[in-house]
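Asks: fold the following and give me the result.
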Amino acid sequence: MRLLLALLLVLVPAALPAQEGLPPAPYAYRQLDDPRLEAQARELMATLRCLTCQSQSIADSDASMAGDMRHQVRSRLAAGERPEEIRAWLIGRYGDYISYQPAIGATTWPLFAVPALLLVGAALVIGRRLRRDRGKGLA
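Replies: You can find the predicted model right below:
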């Protein structure tokens, strides 16, 4: 058991950098030849979140994961897929979090409903306090 644990402690850290050592995907940093398709690719990439950085779009990120995703976007556009199809495929693969423009659905409705409920609650509290303060001022 100790031998297995020691072996894991040696092999796992050695395997992690191996993924980063791979060359980038062909379309990670190379633009498409067709300017119209490249414009569509850039527009789509600006709306997709890098899963490694989480604060940058895949268009702005230098992470290898973002490069792979840029490659997927460009190669799928070059193959004839529409941007909506590519977005749907990426959301299906990585989840709603990947999109900066999530659709209202079973998992995302709280993102839209909770802020609205908080605003309504705050308006009710402020309204009650104003009415109560007016009532005290007249007495």
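Asks: hey, let's count contacts and neighbours off CA atoms from now on
Replies: OK.
Asks: for this structure, which segments count as helices?
Replies: When assigned using DSSP state H, the helices of the chain occupy the ranges 2-20, 35-45, 64-78, 83-94, 109-138.
Asks: for residue 56, find the nearest of these.
Replies: Using Cα to Cα as the criterion, the shortest distance between residue 56 and the helices of the chain is 9.4 Å, found for helix 64-78.
Asks: so what touches that closest one?
Replies: For helix 64-78, the external contacting residues (Cα atoms under 8 Å, 6 or more residues apart in numbering) are 20, 24-29, 31-32, 37-38, 41, 44-45, 50-52, 58-59, 61, 83, 86.
Asks: one more to put side by side:
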Amino acid sequence: MMRRVGMLLVMLMLTGAAFAVAVDEKPLDDPAMEATARELMKDIRCLVCQNQSIEDSNADLARDLRQVVRERIAKGDSADDVRAYLVARYGDWVLLEPPVKPRTYFLWASPFLFLALVLIALARRRRAGPPAPLSAEEEAELKHILADEESEK
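Replies: Predicted coordinates:
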């Protein structure tokens, strides 16, 4: 019982860290602007971690990008303006969900291409039918191998 209570307390302490702002970061004074900045940070990829948003990352570059986002929002830029600024600097890669355009068609189509390849492979496998039965020689060899394994135990 005490172990469960201890685990619960540890989990509760760790959940607070999920909503914390890093110690060296200063949130915007206007709560609405800070909320806009935080929402935008969820859509921007950490260029070091690559599969995390800058809001979730502890990398130095992510911290710098969070600061850039806050500065741009404080200057009056909209979320779209900040996205455009970051895309101009780092390319579409900086967005966790890149836009659909000719340069990203393969990226967006790749899951469907992979699915098509899997379906083709499955169809070929079905068409091949069940494997052929073992020949008499193969059957004898299998029995010999199994007997050897049984005697080793």
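Asks: what's the TM-score for these two chains?
Replies: Once superposed, the chains reach a TM-score of 0.66 (TM-score structural alignment, normalised by the length of structure 1), with 108 aligned residues with a Cα RMSD of 2.2 Å.
Asks: returning to what we had before: export the helices of structure 1 to JSON lines and append columns for distance to residue 101 of structure 1 and mean neighbour count.
Replies: As requested, these are exported to JSON lines (distance: least, Cα to Cα, whole Å; neighbours: other Cα atoms under 10 Å):
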{"stretch": "helix 2-20", "distance to residue 101 of structure 1": "29", "mean neighbour count": "10"}
{"stretch": "helix 35-45", "distance to residue 101 of structure 1": "11", "mean neighbour count": "17"}
{"stretch": "helix 64-78", "distance to residue 101 of structure 1": "17", "mean neighbour count": "21"}
{"stretch": "helix 83-94", "distance to residue 101 of structure 1": "11", "mean neighbour count": "14"}
{"stretch": "helix 109-138", "distance to residue 101 of structure 1": "11", "mean neighbour count": "11"}
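Asks: any chance of those in CSV with distance to residue 103 of structure 1 as columns?
Replies: Supplementary listing: these in CSV, determined by distance: least, Cα to Cα, whole Å:
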stretch, distance to residue 103 of structure 1
helix 2-20, 32
helix 35-45, 15
helix 64-78, 20
helix 83-94, 10
helix 109-138, 8
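Asks: grab the most central residue of structure 2 for me.
Replies: The residue lying closest to the centre of structure 2 (Cα atoms, centre = their mean) is residue 51, at 4.5 Å.
Asks: excluding chain neighbours, what is closest to that one?
Replies: residue 45 (6.7 Å; Cα to Cα, 6 or more residues apart in numbering).
Asks: counterpart of that neighbour over in structure 1?
Replies: Aligning on TM-score structural alignment places residue 45 of structure 2 opposite residue 49 in structure 1.
Asks: which residues touch that match?
Replies: Contacts here follow Cα under 8 Å, 6+ apart; on that basis residue 49 of structure 1 touches 55, 56, 57, 58, 97, 98, 99, 100.
Asks: ok, now with 10 Å
Replies: Under the criterion of Cα atoms under 10 Å, 6 or more residues apart in numbering, the neighbours of residue 49 of structure 1 are 55-61, 66, 69, 96-101.
Asks: burial measure for residue 141 of structure 2, as a count.
Replies: One way to gauge burial is a neighbour count; for residue 141 of structure 2, by other Cα atoms under 10 Å, it gives 12.
Asks: now the equivalent of residue 71 of structure 1 over in structure 2: how far from residue 26 of structure 2?
Replies: When structure 2 is aligned by TM-score structural alignment, residue 71 of structure 1 is paired with residue 67. In this structure, residue 67 of structure 2 lies at 8 Å from residue 26 of structure 2, with Cα to Cα, to the nearest Å as the measure.
Asks: likewise residue 5 of structure 2?
Replies: Counting by Cα to Cα, the gap from residue 5 of structure 2 to residue 26 of structure 2 is 35 Å.
Asks: same deal with residue 123 of structure 2?
Replies: Using Cα to Cα, residue 123 of structure 2 is found at 57 Å from residue 26 of structure 2.
Asks: contact partners for residue 5 of structure 2?
Replies: With contacts taken as Cα under 10 Å, 6+ apart, residue 5 of structure 2 has the following neighbours: residue 11.
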